[in-house]
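A.B. asks: Mind looking at a prediction? Sequence and model below.
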Amino acid sequence: MSNQFLDLINKRRTIYAIGKNVEHTPEQLTDLIQDAIKQSPSSFNSQSSRAVILFNAEHEKFWGFVKNKLKSYAKDEAAAAKTDAKMDSFAAGVGTVLFFEDMDVIQGLQEKFPSYAENFPIWAEHSTAIAQFAVWTALHTDGVGASLQHYNPIVDEQVHAEWDVPASWKLRAQLVFGSVEGGPNEKGYMDDAARFKVFK
């Protein structure tokens, strides 16, 4: 059975080799990213997902923050050099989407619906994951490569200070993107019988 959506998500892959040779303007990419997030579902239509979209020098600044912070964790010069190279490969892209969840929205839902209170933080994680996947797939569909990273919370304070991010926004992930300069790694799949149970 042919399915256009499945065709698109089957082709979405992690692309580490990215560059700045994108045909899209920052404005076009911003529209695409914002629309993908706006169309992503959330519990009680809370729309708790937030994003800071960084391009060019601002994007490079973010990865500089991460690189400097990670130096304090390096065991030796070889490890530091390897980490630096990885951060430089991210900075080689054209932009980064910083994904947040607004904890004020989540707290408001907990107060309004106390019987579901313990579930709202879990559902917020679902919301941000869907938004991340939607943006990632939308970028890929437009020929832009991306990879999802998680360097929170080590740079949270710098991010909030540098880009005037509200205190209630909690950083959850970073999607770095750019032109596709190399193919994805080979991807394997475990046996369906180990993952799924179907009853008819």
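C.D. replies: Arrived safely.
A.B. asks: For the rest of this, base every contact and every neighbour count on C-alpha atoms.
C.D. replies: Fine.
A.B. asks: separation between Gln110 and Phe44?
C.D. replies: Remark: distance between Gln110 and Phe44 (CA to CA, to the nearest Å) = 12 Å.
A.B. asks: Second structure follows, compare the two:
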Amino acid sequence: MSKLLRQGIEERRSYYAISNEEIVSKENVEEVVQFAVKHSPYAFNSQSGRVVIVFNDHHKALWDLTKEHLRPLVKEENFHKTEARIDSFKAGYGTVLFFEDTEVVKGLGEQMPLYKDKFGTWSEQASGMLQYVVWTTLEAEGLGASLQHYNPLIDDDVKARFDLPKAWILQAQMPFGKPVEAPGEKTFQSVDERIKVFK
């Protein structure tokens, strides 16, 4: 494994304190995401992943609507913690929204009925790989990011605001920006307990 690849994998972390300072151009972010979408693997090369990148007022509106969806679900006396967390995402430079196109997944099931019950699982696995590739490459560009899951709570409003197809199912949200605080310490379970090797 190349040193550069190892470093990118090792340094990818969850950054919750981010700012909207433009240390990477929007065009560069777009290029990174395009690269990830093009080269991430999919079962049967389905290419079912869909991505939306939001900046500026679109990014802020996303986190405002998320906050409003959470407000009735969290006790009023505890909401300040939720609000602070959402505002930390809103303070960032942008957000990557990950979707899966269920029409593609459904179509594959119809074409290959033998695997019909597997395509949903494979779709989610592919989405996870795409998220990881985007996350790692954003890190390599000097941006801090984290992976959030406020779906399906915000799905309908997100699709309405950005005029997205109903068949696109939101999988995750990745706010990103200039890191303004180091990530928390990461602990590791012994790899000897997690890996078996037979030679």
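C.D. replies: Arrived safely. Because the structure is a prediction, the values reported are computed rather than measured.
A.B. asks: Send over the TM-score of the superposed chains.
C.D. replies: Put the two chains on top of each other and the TM-score (TM-score structural alignment, normalised by the length of the second structure) is 0.97; 199 aligned residues with a CA RMSD of 1.1 Å.
A.B. asks: What lies in contact with the strand ranked longest in the first structure?
C.D. replies: For the first structure, the strand reaching the highest residue count under DSSP state E is reported as strand 169-180. The contact list for strand 169-180 of the first structure (CA atoms under 8 Å, 6 or more residues apart in numbering) reads 15, 17-22, 50, 90, 92-104, 128, 132, 136, 143-153, 156.
A.B. asks: Just the buried residues out of the residues you listed, in ChimeraX syntax.
C.D. replies: Here is the ChimeraX selection string for the buried members of the contacts of strand 169-180 of the first structure, based on 16 or more other CA atoms under 10 Å:
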select :15,17,18,19,20,22,50,90,92,93,94,95,96,97,98,99,100,101,102,103,128,132,136,143,144,145,146,147,148,152,156
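A.B. asks: Okay, and which of the contacts of strand 169-180 of the first structure map to strands?
C.D. replies: Of the positions in these, 18-19, 50, 95-102, 144-149 sit in strands, assigned by DSSP E.
A.B. asks: neighbour-wise, which of Gln110 and Phe44 of the first structure wins?
C.D. replies: Comparing Gln110 of the first structure with Phe44 by other CA atoms under 10 Å, the one with more neighbours is Gln110, at 17 against 10.
A.B. asks: buried residues in the helix or strand hosting that one?
C.D. replies: Using DSSP states H and E, Gln110 of the first structure sits in helix 103-112. Buried residues in helix 103-112 of the first structure, defined by neighbour count with 16+ other CA under 10 Å: Met103, Val105, Ile106, Leu109, Gln110.
A.B. asks: What is the nearest of those residues to Met1 of the first structure?
C.D. replies: Distances from Met1 of the first structure to these, taken as CA to CA, are shortest for Ile106 (39.3 Å).
A.B. asks: Is it correct that the closest one is in contact with Asn119?
C.D. replies: No. If you go by CA atoms under 8 Å, Ile106 of the first structure and Asn119 don't touch, sitting 9.8 Å apart.
A.B. asks: Show me the common contact partners of those two, please.
C.D. replies: Counting by CA under 8 Å, 6+ apart, nothing touches both Ile106 of the first structure and Asn119.
A.B. asks: hang on, the earlier thing: contacts for the helix holding Gln110 of the first structure?
C.D. replies: For helix 103-112 of the first structure, contacts defined as CA under 8 Å, 6+ apart pick out Ser46, Ser48, Tyr116, Ala117, Glu118, Phe120, Pro121, Ala124, Ser168, Trp169, Lys170.
A.B. asks: So which of those wins on neighbours?
C.D. replies: Of the contacts of helix 103-112 of the first structure, with other CA under 10 Å as the count, Ala124 tops at 23 neighbours.
A.B. asks: distance of Pro152 of the second structure from Lys196 of the second structure?
C.D. replies: Computed as CA to CA, the Pro152 of the second structure to Lys196 of the second structure distance reads 37 Å.
A.B. asks: for the residue nearest to Thr136 of the second structure when sequence neighbours are not counted, what are its contacts?
C.D. replies: With CA to CA, 6 or more residues apart in numbering as the measure, Arg12 is the residue that lies nearest to Thr136 of the second structure, at 5.5 Å, once sequence neighbours are left out. By CA under 8 Å, 6+ apart, Arg12 of the second structure lies in contact with Trp135, Thr136, Glu139.
A.B. asks: From those, which land in helices?
C.D. replies: Residues of the contacts of Arg12 of the second structure located in helices (DSSP state H): Trp135, Thr136, Glu139.
A.B. asks: Contacts only, for the counterpart of Phe90 of the first structure in the second structure.
C.D. replies: In the second structure, the residue matched to Phe90 of the first structure (TM-score structural alignment) is Phe89. By CA under 8 Å, 6+ apart, Phe89 of the second structure lies in contact with Tyr16, Ala17, Ile18, Trp63, Pro175, Phe176.
A.B. asks: sec struct for Ser40 of the first structure, please.
C.D. replies: Assigned with DSSP: H, G, I helix; E, B strand; the rest coil, Ser40 of the first structure falls in the coil class.
A.B. asks: Just give the closest residue to it, not the sequence neighbours.
C.D. replies: Nearest residue to Ser40 of the first structure in three dimensions, chain neighbours excluded: Ala131, at 5.4 Å (CA to CA, 6+ apart).
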